[in-house]
Structures are given as C-alpha cells and as structure tokens.
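# Please find the sequence and the predicted model below.
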Amino acid sequence: MRAPRVALCALLAVLLLAEAEVRVEAAVTCRPIELSSCVSAITSATPPSTLCCSKIKEQRPCLCQYLRNPNLKKFVNSPNARKVASTCGTPFPKC
C-alpha cells in the first residue's frame, strides 16, 4: 500500500512543477500592448499608475527585445520611459 502512495505523491509533485513552469513562461510573454497603461505617463510626463508600474515590472525582461524593434525603440528608449521605469522602481536593462 505504501508504494502507490509514494508514486502518487511523486506524480503530484511533477504535475505541480510543470504547472509552475507554465506560469513562469506565461508571465514573461513579450507583448508591447501590455505597456499601453504607461502611454500617458511616458508621453505627457504624468505620474505612472499602479497598473503601469506592475506592467513595466512584468515586461522588463522584454525591454531589450522592444529596443531592437525600430517601431518601439523611440517609445521605450525615451527619457520619459526611463523616468517612468525609475519611478516604478524597475531598473532599466542594459542591452
């Protein structure tokens, strides 16, 4: 009876790890539209919202990718974008 319990626990542990891995991958999906809540803070120098700050933190691993995109570079690399990131406590990456 003990062997089936151990096997069941091992299976549950594997499933939980697999689910956690999927969540991590989903958290770093690079989608520039996720930063739309920051547009007003970047373009008009208004203070960033809580949502903006959470999205910048979430999308931080993607910023270098965005900087390589000519259509996004001027938006992401602007002085105001760097100021918003700083205000949100998110260090701007060195790409």
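The structure has been received and is ready for your questions.
# For the rest of this, base every contact and every neighbour count on C-alpha atoms.
Will do.
# Which residue, neighbours along the chain excluded, lies closest to residue 61?
residue 28 (6.9 Å; C-alpha to C-alpha, 6 or more residues apart in numbering).
# looking at it, that neighbour is touching residue 58, isn't it?
Yes - with contact defined as C-alpha atoms under 8 Å, residue 28 reaches residue 58; the gap is 6.8 Å.
# of the two, who's got more company?
Using other C-alpha atoms under 10 Å as the criterion, residue 28 and residue 58 rank with residue 58 on top: 17 against 13.
# What separation is there between that one and residue 26?
10 Å (C-alpha to C-alpha, to the nearest Å).
# Comparison target below:
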Amino acid sequence: MMMMKKNTSYLVTFAAVALFAMMMMSNMSVSKAACVATELQPCLDAITKSAPPSTLCCTKLKQQQPCLCQYVKNPNLGKYVNSPNAKKMAQTCGVPIPKC
C-alpha cells in the first residue's frame, strides 16, 4: 500500500511538471508566431494612400506593436514602417513610434 502511494505521488508530480513544460513551450511558440507583418494588411491604405486608419488597422497595429522594431530592421518593411504616413497612422491609433 505504501509503495502504491509513493508511485502515485511521483506520477502526479511528473504530470504537473510535464503540463507546466507544455504550457511554457506553448507560450513560447505563440510569442514567436505573434510577429506576422501580413497582420497589418488592414493598414495598407493608411500607409500607402494616407487614408485614415480603420478601427481594425489600429487594433492590428496595437497587437503588432512589440514587433515594430523587428519590422523597422527588415529591409523590405522598414521603408513602410518609417514612412510619414505610417507615423501619422500610429499617432492616430495611439501607438508610439519605437526607438530601435
């Protein structure tokens, strides 16, 4: 009986550690996958045509805010992120321009 209780406690501990590890790995993959520049597609008109940003654009911009420095450093995206229209859009949406 004592051996079964000991094995059960090891099993519960192992399951808890395994669950915690899976949750941590899941969080890491979510944060890595969060930087997806195409998520800012609703902002395209605001950046290229100086149109007012839509509510969806502002929502997406706020979600992608932690990624903006990464986008600035990307040669293909930096010119859009640093453009005057993008800065105006960010100001309208209440998203500070990052200093990278």
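Cool, the structure landed. From a predicted model like this one, the values you see are computed outputs, not experimental measurements.
# What would you report as the TM-score here?
Once superposed, chain against chain, the TM-score is 0.73 (TM-score structural alignment, normalised by the length of structure 1); 90 aligned residues with a C-alpha RMSD of 2.6 Å.
# Just say helix, strand or coil for the most centrally placed residue in structure 1.
Of all residues in structure 1, the one closest to the mean position by C-alpha atoms, centre = their mean is residue 58, 2.1 Å from it. Following DSSP: H, G, I helix; E, B strand; the rest coil, residue 58 of structure 1 is assigned to helix.
# Pull the contacting residues for residue 65 of structure 2.
residue 95 (C-alpha atoms under 8 Å, 6 or more residues apart in numbering).
# in which helix or strand would I find the equivalent of residue 80 of structure 1 over in structure 2?
Aligned against structure 2 by TM-score structural alignment, residue 80 of structure 1 finds its counterpart in residue 85. For residue 85 of structure 2, the host element (DSSP states H and E) is helix 84-93.
# average offset between that helix and structure 1?
Here helix 84-93 of structure 2, set against structure 1 after superposition, deviates by a mean of 0.5 Å using mean C-alpha distance after the TM-score superposition for structure 1.
# Show me what that helix is in contact with.
By C-alpha under 8 Å, 6+ apart, helix 84-93 of structure 2 touches 46-50, 52-53, 58, 61, 80-81, 96-97.
# among those, who's most crowded?
residue 61 (25 neighbours).
# who are the neighbours in contact with that residue?
Taking C-alpha under 8 Å, 6+ apart, we find residue 61 of structure 2 in contact with 40, 43, 90, 93, 95.
# how much space between the second one and residue 49 of structure 2?
Distance of residue 43 of structure 2 to residue 49 of structure 2, computed by C-alpha to C-alpha: 10 Å.
# my guess is residue 39 of structure 2 meets residue 62, correct?
No - assessed by C-alpha under 8 Å, residue 39 of structure 2 is found out of contact with residue 62, at 10.9 Å.
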